[in-house]
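[1] Next one to model:
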Amino acid sequence: MLGKLLKYDMAALSRVLVPVHIAALAVGLVAAACFFGCNWIDSAYNGWSGSSGFSASILVMLAMTGAFCLFALFMASAATFFAIVHRFYKNFFTDEGYLTLTLPVSANLHIASKVIAAALWLLIDVVIVGFCAYFASMAAMGFAGDFDETIPYFMLMSSYGFSSIESFASFMLAGSTSAMQVLAMVLTAYAAFALGSALAAKHKVAAGIGLFFALSWAAGLVHSIKSVLLATSFMYESSYNYAAANMLSSGVSLVLYLITSIVFYAVCVYVIDRKTNLA
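    A predicted model of the protein is given here:
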């Protein structure tokens, strides 16, 4: 039964997200072309000092167009998140929920299907948006740079304490932490809208949005406390190892995101099974 639910959820998401990511690929190619043009003009005229007024204007126009395309590219990720959460809310807490909840399927299978579909589309989004961002970054360097100079690398660094990712282990840890962080964010939204729909007689969407920000703030506070505690514990070490500290911090974050995901998954199952009232 899980397979049938997953097929249905994937089809519903794909109707929206396939066109979004086709557009993202097109926008990524435009961004790469713009940045490559910037690199070519900069090399041909030896930078701004050698550029004529016309070439400088073209350089500015290409740079602004490329930056706008990058912004639009990352909006595809925001659209993916929004579509996933909207699918969850619509399927359970609108008129569609009357049909969904009459199916002879447990709440656990319903939530599992939603989570798997979300994870698959988030993976697709990361591959497409990450490739486009990498391609555009390389184009900006005339395809002569290294991976550690690209946008995806700096995004991974954000999950690794903004420290250099120098080994395969640290790369996998940063990637796993980033993936679990995004999945935890999705489950936070699921739990927020489930609780909002169960607790609020009216304005359920507003309640869900408010709870999402509240739960996200609480999770952020926990991670801030974690960072302070780890920094304090390493502060008094005579042989401070920055790389080891970052691996430990990223590992603890990974565990916290996993615990958050499990807790909010359980909240969703409980609310769908016991507290959902569409009246």
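
[2] Going by C-alpha atoms from here, please, whenever you check contacts or count neighbours.
    Noted.

[3] Name the residues that touch stretch 259-269?
    Residues external to stretch 259-269 that are found in contact with it (Cα atoms under 8 Å, 6 or more residues apart in numbering): 107-108, 111, 183-184, 187-188, 190-191, 194-195.

[4] Among those residues, which ones are in helices?
    Under the assignment DSSP state H, the contacts of stretch 259-269 contribute 107-108, 111, 183-184, 187-188, 190-191, 194-195 to helices.

[5] Looking at these, which is nearest Phe92?
    Using Cα to Cα, Ala194 comes nearest to Phe92 of these, at 8.6 Å.

[6] List the buried residues for whichever strand or helix holds Val228?
    If you go by DSSP states H and E, Val228 is part of helix 204-235. Using 16 or more other Cα atoms under 10 Å as the test for burial, helix 204-235 gives 204-205, 207-208, 211-212, 215-216, 219, 223, 226-227, 230.

[7] okay if I get those residues as JSON lines plus distance to Phe168?
    JSON lines is the format used below for the buried residues of helix 204-235 (distance: Cα to Cα, whole Å):
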{"residue": "Lys204", "distance to Phe168": "45"}
{"residue": "Val205", "distance to Phe168": "42"}
{"residue": "Ala207", "distance to Phe168": "43"}
{"residue": "Gly208", "distance to Phe168": "39"}
{"residue": "Leu211", "distance to Phe168": "38"}
{"residue": "Phe212", "distance to Phe168": "34"}
{"residue": "Leu215", "distance to Phe168": "33"}
{"residue": "Ser216", "distance to Phe168": "30"}
{"residue": "Ala219", "distance to Phe168": "28"}
{"residue": "His223", "distance to Phe168": "25"}
{"residue": "Lys226", "distance to Phe168": "25"}
{"residue": "Ser227", "distance to Phe168": "23"}
{"residue": "Leu230", "distance to Phe168": "23"}
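
[8] Before we compare anything, build this one as well:
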Amino acid sequence: MLSKLVKYDIKSLIRVFIPVWIVAPVIAVMLSATIHLLSVADGPLMNVFSEYIGPILLGILAVLFVAVIVGMMIMTLILVIRRFWNGLLKEEGYLAFTLPVEVWQLIVSKVIVAAIVNLISGLIAALSCLILFLGISKEIFYSMGYTFSVIWRSMTGELGAYTGVLIVLGILFLIVTSICGIYMLYASMSLGQLMEGHRVAGSFLAYIGLNMAVSTITNIGTMIVTNILPDNLVNITAGNAGLIITLYMLIMLVINGIQVAVYHVITEYVLTNKLNLE
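    Just a heads-up that it's a prediction; the model follows:
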């Protein structure tokens, strides 16, 4: 049933996002082409373009590009919040909670879809920026490729056998961090429902409170671990950058995983026992 919930949610969200996901790279291509034409303008017609039409078109496309990229990020955040707020905490929640599914499935489906939409929006934004850079100068790509090769050689030389492990851990860390951020929003909105008549303000305060609590607990935990860390482990990791980074990534994954579990428990508890739909 969870797969059906995910499929339904993602279909409804993608219908909204597809136009933006298409428009962003299209505008990037047009802006890139305009920049390229202005840089190679030659001949009477091209001179007219470079002097009159080109600069105006360039300004319009540049404003549109920034507006679309920023708008896509804001739109992603707003719809991620709105789908949870309206779908489970408002009147639509009556329909959702009548479905033959567990509360945890309703929550997890929202999180999965939100994470997928975040990922796609991020990739579209990155692709659009790469297209734009191509129009500005091909040298940027050559520089990026050279820089990447230098960094890669440095990583493989410094990290050795840990390189592949760290790449996998890095990808997992990005995914888990994204899910953790979404869960924090959902837990905050759920806690905000406990403040009758001030649910939006309650959600905002809960979000600030959760951030402060996580920061405080993380700092305290870091100090405790640092003080109790065995001396022999310090000696083993000394000078071994690959092992140090691997241990750090694993610790961060565990911390984020614990946060996800706590946020889920909070959200499910409120939705199961304390929710008063408007």
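
[9] just to revisit the earlier point, now neighbour count too, for the ones in helices among the contacts of stretch 259-269 of the first structure, in JSON lines please.
    Output for those, formatted as JSON lines (neighbours: other Cα atoms under 10 Å):
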{"residue": "Ala107", "neighbour count": "17"}
{"residue": "Asn108", "neighbour count": "17"}
{"residue": "Ile111", "neighbour count": "21"}
{"residue": "Leu183", "neighbour count": "22"}
{"residue": "Ala184", "neighbour count": "24"}
{"residue": "Leu187", "neighbour count": "27"}
{"residue": "Thr188", "neighbour count": "27"}
{"residue": "Tyr190", "neighbour count": "26"}
{"residue": "Ala191", "neighbour count": "26"}
{"residue": "Ala194", "neighbour count": "29"}
{"residue": "Leu195", "neighbour count": "23"}
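
[10] where do the helices sit along the stretch 1-150 of the first structure?
    Along the stretch 1-150 of the first structure, the segments classed as helices by DSSP state H, counting those that start in this stretch run 2-44, 53-93, 96-100, 107-140.

[11] Reformat those as JSON lines; add distance to Ile165 of the first structure.
    Formatted as JSON lines, those follow (distance: least, Cα to Cα, whole Å):
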{"stretch": "helix 2-44", "distance to Ile165 of the first structure": "25"}
{"stretch": "helix 53-93", "distance to Ile165 of the first structure": "23"}
{"stretch": "helix 96-100", "distance to Ile165 of the first structure": "45"}
{"stretch": "helix 107-140", "distance to Ile165 of the first structure": "16"}
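
[12] Can you tell me which of these is packed in deepest?
    Using mean count of other Cα atoms under 10 Å, the stretch among these with the greatest mean number of neighbours is helix 107-140 (a mean of 20).

[13] Tell me the one of the buried residues of helix 204-235 of the first structure nearest Ala63 of the first structure?
    Comparing the buried residues of helix 204-235 of the first structure against Ala63 of the first structure with Cα to Cα places Ser216 closest, at 34.5 Å.

[14] Which residue in the second structure aligns with the closest one?
    For Ser216 of the first structure, the aligned residue in the second structure is Asn211 (criterion: TM-score structural alignment).

[15] Is Phe147 of the first structure in contact with Leu156, as I believe?
    No: under the contact definition of Cα atoms under 8 Å, Phe147 of the first structure does not touch Leu156, with a separation of 11.4 Å.

[16] Can you pick out the residue with more neighbours from these two?
    Of the pair Phe147 of the first structure and Leu156, Leu156 is the one with more neighbours under other Cα atoms under 10 Å, namely 23 against 12.

[17] Without its sequence neighbours, what residue ends up closest to the more buried one?
    Once flanking residues are discounted, Leu156 of the first structure sits nearest to Ala174: 5.9 Å by Cα to Cα, 6 or more residues apart in numbering.
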